[in-house]
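Q: Next come a sequence and a model predicted from it.
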Amino acid sequence: MTTQNLKPLQNLLGYTFKNEKLLQIALTHRSCLNEPGVTESYERLEFLGDAVLEMIISVYLFNKYPDKMEGYLTAARSATVRTESLSKISKDHGIDTYIIMSKGEESTGGRNNPSILEDVIESLIGALYCDGGLDAANQFFKNFILPNAESIINENQLKDAKSLLQEKAQSKGFVSPLYKTVKESGPDHNKTFEVVVLVNDKEITTGSGKSKQEAEQNAAKKAVELI
């Protein structure tokens, strides 16, 4: 696998890695693991970055909203770091163009897969934390995530589609919605899930996505308009 020039990305990040290998790993999708010279994908760094980001956003919200209770803070954190929010950052800043993936993964839409775009944001945070500590990770948060946080964190956007459907069902005296996965297709690294949502044991509609969570949210979005 050819090593790409990562200087432009480091300029974008506003951070120069002492160990550039960390940045290379943070961008490497597991589809490349069978290629010569590739021994590690971004998944371990993603695991770390997810935890670091959760801590950073939790501290930010705790200090920003001293009068808000735990439920509000949890919803605000979820809205800020959900797949839709993080994948948009990857696209908006061109970070997606640096992701290293196999030709097969790319041909099946991997570079536009929201889950992969989200994963790379988290793996970058993990790499920054390993290379430059909490200060480097926190600077990424301030530069790339925080600018969108205020527009995301408002009363109308904190509730996701499943929460809205739950509330609407309860307001009509229905039992809580039930989600069932009815179909999985595609290879393990690029699956598509189809989910049906039921209210009062009645099938309302279906939704699909690259994860079960995404499929459930898409089904709930449609169901809110139908019950």
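A: Here it is on my side, so go on. Being a predicted model, the structure only gives us computed values, none of them experimental.
Q: CA atoms for contacts and neighbours, from now on please.
A: OK.
Q: which other helices and strands contact the helix or strand hosting Leu23?
A: According to DSSP states H and E, Leu23 maps onto helix 20-26. Under the contact criterion of 3 or more Cα pairs under 8 Å, 6 or more residues apart in numbering; DSSP states H and E, helix 20-26 touches helix 43-64, helix 114-140.
Q: now the strands for the protein?
A: 178-185, 192-199, 202-209 (DSSP state E).
Q: what angle sits between the second one and strand 178-185?
A: I take that to be strand 192-199. Interaxial angle, strand 192-199 versus strand 178-185 (axes from the mean of the first three to the mean of the last three Cα atoms, to 10 degrees): 160 degrees.
Q: What helices and strands are in contact with strand 192-199?
A: strand 178-185, strand 202-209, helix 212-224.
Q: any idea which of these is most buried?
A: Mean neighbour counts were compared across the helices and strands packed on strand 192-199 using mean count of other Cα atoms under 10 Å; the top stretch is helix 212-224, at a mean of 22.
Q: Show residues contacting that one.
A: With Cα atoms under 8 Å, 6 or more residues apart in numbering as the test, helix 212-224 has contacts from 160-162, 164-165, 168, 179, 181, 193-197, 204-209.
Q: again, only this time at 10 Å
A: 83-84, 114-115, 160-169, 177-181, 184, 191-199, 203-209, 211, 226 (Cα atoms under 10 Å, 6 or more residues apart in numbering).
Q: structure B:
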Amino acid sequence: MSSSATPLEVRLGHVFRDRALLAQALTHPSLRQDPTPAESNQRLEFLGDAVLQLVLTEALFQAFPGEREGELSRLRATLANGTCLAGLAREAGVAAALRLNPAEEAAGGRTRPTALADALEALLGAIFLEAGLEGARRAVQGLYGPLGPHLAAAAADNPKGRLQERIQPVHGNEALRYAVVATEGADHARTYTVTVFLHDQPVGTGRGSSKKAAEESAARAALAVVSGPRPV
């Protein structure tokens, strides 16, 4: 690998020939509000999301030959969720390389999980454009390493799954419903409030920087209710 490679490129296993493409992958949407707008990483994120899904699908298909489609889909969602991607982005050093405007920086945007996850997907999209599927596959394999530890960690912190397991024996499969009850902030820094209902009864509310994070927060709150001295 070139001696001029940045630490992030070393971690990704790819040195960008097109430095403008690398810069775009790291450009947060907040820069569009600056006096000199820059093209953000949103289009590359769209591409990178599809690339990541394909690479993970292939890896899981080969790693779990006996699993059904539904379980493979669940495992893929676990590996590609925002929490997992943000963690991989932190380990790779994405935060230090992000390009964002001063207001977003002051608001903590550099460490915002959604910004990190989006940038990582954008980087994978950019690698795909330069090095094709094989280059993107190498980057994903380098970021994740063995899939087992990531799946185990996600299983240990799956509040929605634990809530479903607690509720299902008494109330059935369709008893829980998650609803967004409020949103705040600009598109690139939005906060969601979600309430989880048991039938029509609210049992937990949570907030997060994505709908998924807010749902997980609501599920944790609901678990405290259904596991309390007067369980639902």
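A: Structure's in. What do you need? All values derive from a computational prediction rather than experimental measurement.
Q: Can you pull the TM-score for these?
A: Aligned and superposed, the two chains score 0.89 in TM-score terms (TM-score structural alignment, normalised by the length of the first structure); 222 aligned residues with a Cα RMSD of 2.2 Å.
Q: Ok, which of the helices and strands packed on helix 20-26 of the first structure comes nearest Leu6 of the first structure?
A: Between Leu6 of the first structure and those, the tightest spacing by Cα to Cα is seen for helix 114-140, at 12.7 Å.
Q: Can you tell me which residue is spatially central in the first structure?
A: Thr83 (2.8 Å; Cα atoms, centre = their mean).
Q: Name all residues that make contact with the nearest residue to it once chain neighbours are set aside.
A: Nearest non-adjacent residue to Thr83 of the first structure, counting by Cα to Cα, 6 or more residues apart in numbering: Glu118, 5.6 Å away. Counting by Cα under 10 Å, 6+ apart, Glu118 of the first structure touches 46, 50, 81-91, 96.
Q: List the contacts of Ser30 of the second structure.
A: 37-38, 40, 99-105, 109, 186-189.
Q: that older thread, which of the contacts of Glu118 of the first structure are buried?
A: The neighbour-count test (16 or more other Cα atoms under 10 Å) marks 46, 50, 81, 83, 85-87, 89-91, 96 as buried among the contacts of Glu118 of the first structure.
Q: if we can go back for a sec, counterpart of the residue nearest to Thr83 of the first structure in the second structure?
A: The alignment partner of Glu118 of the first structure in the second structure, by TM-score structural alignment, is Ala117.
Q: Let me know the distance separating the aligned partner of Met55 of the first structure in the second structure from Ala77 of the second structure.
A: Met55 of the first structure maps onto Leu54 in the second structure, with residues paired by TM-score structural alignment. Per Cα to Cα, to the nearest Å, Leu54 of the second structure is found 12 Å from Ala77 of the second structure.
Q: now Leu124 of the second structure
A: Taken as Cα to Cα, the span from Leu124 of the second structure to Ala77 of the second structure is 17 Å.
Q: Settle it for me: which of the two has more neighbours?
A: With neighbours defined as other Cα atoms under 10 Å, Leu124 of the second structure and Ala77 compare such that Leu124 has more, 27 against 15.
Q: Which residue is the nearest non-sequential neighbour of that one?
A: Gly48 (4.9 Å).
Q: How about Ala119 of the second structure?
A: Leu26 (5.8 Å).
Q: Next, count neighbours for the one you found.
A: 27.
Q: Leu12 of the first structure is nearest to which of the helices and strands packed on helix 20-26 of the first structure?
A: Nearest of those (Cα to Cα): helix 114-140, 10.3 Å.
Q: Now the closest one: buried residues?
A: 114-132, 134, 136-140.
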